[in-house]
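Asker: Attaching a predicted model along with its sequence, questions to come.
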Amino acid sequence: MSVLTDPKKIALHGGKYFLPQLSVDCVILGFHDGELKVLLLKMHHSAHWALPGGFIYKEETVDDAAHRVLEERTGLKNLFLQQFHVFGNPARSSSKATVEYFKKEGIHLDKNSWLAQRFVTVGYYALVDFAKAQPHPDLFSDACEWVSLREAEDLFMDHSDILQKALETVRLQLNYQPIGFNLLPRKFTMPELQRLYETILGKPLDRRNFQRRMLAYGILKKLAEQKKGVAHKAPFLYSFDTQRYRKALAAGLDGGW
């Protein structure tokens, strides 16, 4: 499959290559300095930031399109990527706004253009290692950056709604699937893991109950090492048992938060 890299060809002739009126949008989440962050694009000719997304080639699956977008924006492959919702509000995009946007790009579209039609988008979320991701803008954006969830407001089109729905889904996932493998470094402390869960859930968790529960799942390995460079008693480091973690992703966990 040859990937189109010419913005003008995409705009004027993309209807020959892409599925009509269907797209994907990806909520890519990373954890850094005790904060959950989302990867956003700063669009050309716009004050708005947008979620990474793209069109679906006629010869690829919807899942493959989402994985392609994830790799193009982060440089990462074979990561946990989950479809979570379909967004199909008839008013989610504007034919007039699309024509005006491409006019600023120096590309003339008429109202019957494939790009000026109503689009339904399939939402995916990905949990990635902040340190390993290499953000890269797409053909229609000036920048691709990590943005704190506190600052991710007033996004392009309905992307704020897509982001909120993704966060709701991740919070629900915590009730029956593990989280952290792609968000934390290979070695981490129990307080760091708890901080991740508290950040996602938006509420504090009891330290003893959290530790007892996480250890009971059997997905963690306590290491002989302790965290260096801390002021007080150095906490032990942990890592995920990859095999048991993946089994828990497939089979689920008991209980909720």
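Answerer: Yes, it's here.

Asker: Please count neighbours and contacts with C-alpha atoms only from this point.
Answerer: OK.

Asker: Go ahead and name everything in contact with whichever strand in the chain runs longest.
Answerer: Ranked by number of residues, the top strand in the chain under DSSP state E is strand 18-32. Residues from elsewhere that reach strand 18-32 (C-alpha atoms under 8 Å, 6 or more residues apart in numbering): 36-39, 51-58, 62, 65-66, 69-70, 114-115, 117-130, 162-163, 166, 183-184, 196.

Asker: Those residues in helices, which ones?
Answerer: Among the contacts of strand 18-32, the ones falling in helices (DSSP state H) are 62, 65-66, 69-70, 162-163, 166, 196.

Asker: Make TSV out of the residues you listed and add neighbour count and distance to residue 216.
Answerer: Output for those, formatted as TSV (neighbours: other C-alpha atoms under 10 Å; distance: C-alpha to C-alpha, whole Å):
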residue	neighbour count	distance to residue 216
62	19	37
65	20	37
66	28	34
69	21	36
70	29	33
162	25	34
163	25	31
166	24	27
196	21	18
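
Asker: about what we covered before: could you give me the buried positions within the longest strand of the chain?
Answerer: For strand 18-32, the neighbour count (16 or more other C-alpha atoms under 10 Å) marks 18-31 as buried.

Asker: Turn the residues you listed into TSV, including distance to residue 136.
Answerer: What follows is the buried residues of strand 18-32, written out as TSV (distance: C-alpha to C-alpha, whole Å):
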residue	distance to residue 136
18	22
19	24
20	26
21	25
22	23
23	19
24	17
25	16
26	14
27	15
28	13
29	15
30	15
31	18
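
Asker: Of all pairs in those residues, which one is the farthest apart?
Answerer: The distance between the two most remote of the buried residues of strand 18-32 (C-alpha to C-alpha) is 35.0 Å, for 20 and 31.

Asker: Alongside the first one, take a look at this:
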Amino acid sequence: MLTKKQLIEFCSDARKNYLDHVSIDCVVFGFHEGQMKVLLLRPHDETKWLLPGGFVMRQEPIEMAANRILKERTGLDKIFLQQFFVFGDPDRAKFHHDLYKEMLPDDENWFSNRFLSIGYYALVDFFGVVPQPDQFSATCTWRDLDDMPEFLLDHEQIFKGALDALRLQLNYQPIGYNLMPKQFTMPELQKLYESILGKKLDRRNFQRRILGFGILNRAEQPRKGGAHKAPYLYSFDLEKYQNALTEGFKGGW
């Protein structure tokens, strides 16, 4: 919670520099040790959590605002971003309004505005992210996709909407280039898909289908070491991957 002085400074800066009524909330997905992760923030003196988000500067394109907000939280410059929905419940800012209503009258309190929030999901390299909390938060960290905490505001709805959109993307666009290491095995890529979908996939069917997309290159030599037969390493063919993002493909998992 901000002090009254900090709140006055924040509201003054917000009214001067940002659009009224428009915000951005981002669901940031990473992949580590066979598990999808989501980047979350926990506000000061709170047990519930929030998604990374922020406001749009007056002369700033929406996409640029989303990239700026995520760079502040992750340290990354180039991020795969997909806009998926606009959230506009009239009471979505009620928590912050009630939190600070005793400090400032409504005409001076930025959180008295009704905000439409543009939802994005982002796919990032887990190891490239340096989580940074914002001024309202005590911590910014990764949480497992299958172990989400309780959310503030409507952020559980936004998170679920992003996950649904990501699962839908698997049916017509490739996933993995922004999440996997440069080289990976077929079981590791399958684990990524299973983690997103929340279900097991048949190994042979998965391999046949993913190779049929024509977006992978197989290394000449298998991975070295290990007691069992060494699996082959794969990497994404970036040109074909980008074409698949643009043109898409059919089917479901």
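Answerer: Cool, the structure landed. Note that this is a predicted model, so its numbers are computed, not measured.

Asker: care to give me the TM-score?
Answerer: Once superposed, the chains reach a TM-score of 0.92 (TM-score structural alignment, normalised by the length of structure 2), with 247 aligned residues with a C-alpha RMSD of 1.7 Å.

Asker: about what we covered before: in strands only, show me the contacts of strand 18-32 of structure 1.
Answerer: Mapping those onto strands (DSSP E) picks out 36-39, 53-57, 120-127.

Asker: quick one on the thing from earlier: and which of the ones in helices among the contacts of strand 18-32 of structure 1 is nearest to residue 152 of structure 1?
Answerer: Minimum distance to residue 152 of structure 1 across these is 8.9 Å, recorded for residue 163 (C-alpha to C-alpha).

Asker: Structure 2: which residue goes with the closest one?
Answerer: For residue 163 of structure 1, the aligned residue in structure 2 is residue 159 (criterion: TM-score structural alignment).

Asker: Next: residue 239 of structure 1.
Answerer: The alignment partner of residue 239 of structure 1 in structure 2, by TM-score structural alignment, is residue 235.

Asker: Please apply the same query to residue 101 of structure 1.
Answerer: In structure 2, residue 101 of structure 1 lines up with residue 99, judged by TM-score structural alignment.

Asker: Same question for residue 132 of structure 1.
Answerer: Using TM-score structural alignment, the partner of residue 132 of structure 1 in structure 2 is residue 128.

Asker: Show me the strands in structure 1, by range?
Answerer: Under the criterion DSSP E, structure 1 contains strands at 18-32, 35-43, 49-50, 53-57, 81-87, 120-127, 141-148, 188-189, 220-226, 236-240.

Asker: Any idea which of the ones you listed gets closest to residue 172 of structure 1?
Answerer: Checking the strands of structure 1 against residue 172 of structure 1 by C-alpha to C-alpha gives strand 81-87 as the closest, at 11.2 Å.

Asker: gap between the residue most central in space within structure 1 and residue 159 of structure 1?
Answerer: Compute the mean C-alpha point of structure 1, and by C-alpha atoms, centre = their mean the closest residue is residue 28, 1.6 Å away. Residue 28 of structure 1 sits 12 Å away from residue 159 of structure 1, going by C-alpha to C-alpha, to the nearest Å.

Asker: Residue 199 of structure 1 now?
Answerer: The spacing between residue 199 of structure 1 and residue 159 of structure 1, counted by C-alpha to C-alpha, is 21 Å.

Asker: With neighbour numbers in mind, choose between those two.
Answerer: residue 159 (23 against 15; other C-alpha atoms under 10 Å).

Asker: check contacts around the more buried one.
Answerer: 50-51.

Asker: And residue 55 of structure 1, by the same measure?
Answerer: When contacts are counted by C-alpha under 8 Å, 6+ apart, residue 55 of structure 1 touches 18-19, 22-24, 65.

Asker: so what's the match of residue 163 of structure 1 closest to, chain neighbours aside?
Answerer: residue 27 (6.2 Å; C-alpha to C-alpha, 6 or more residues apart in numbering).

Asker: same question, residue 75 of structure 1
Answerer: Closest residue to residue 75 of structure 1 apart from its sequence neighbours, by C-alpha to C-alpha, 6+ apart: residue 134 at 5.8 Å.

Asker: how many other residues sit next to that neighbour?
Answerer: Using other C-alpha under 10 Å, residue 134 of structure 1 has 14 neighbouring residues.

Asker: Would you agree it is in contact with residue 71?
Answerer: No. Counting by C-alpha atoms under 8 Å, residue 134 of structure 1 stays clear of residue 71, with 9.5 Å between them.

Asker: I'd like to know how far the counterpart of residue 20 of structure 1 in structure 2 sits from residue 153 of structure 2.
Answerer: By TM-score structural alignment, residue 20 of structure 1 lines up with residue 20 in structure 2. Separation of residue 20 of structure 2 from residue 153 of structure 2 (C-alpha to C-alpha) stands at 19 Å.

Asker: Now which residue in structure 2 aligns to residue 194 of structure 1?
Answerer: Checking TM-score structural alignment: residue 194 of structure 1 goes with residue 190.

Asker: Any figure for the gap between its match and residue 198 of structure 2?
Answerer: Using C-alpha to C-alpha, residue 190 of structure 2 is found at 12 Å from residue 198 of structure 2.

Asker: With residue 97 of structure 2 instead?
Answerer: Distance, residue 97 of structure 2 to residue 198 of structure 2, by C-alpha to C-alpha: 36 Å.

Asker: hang on, the earlier thing: what count of nearby residues applies to the match of residue 132 of structure 1?
Answerer: What residue 128 of structure 2 shows, counting by other C-alpha under 10 Å, is a neighbour count of 11.
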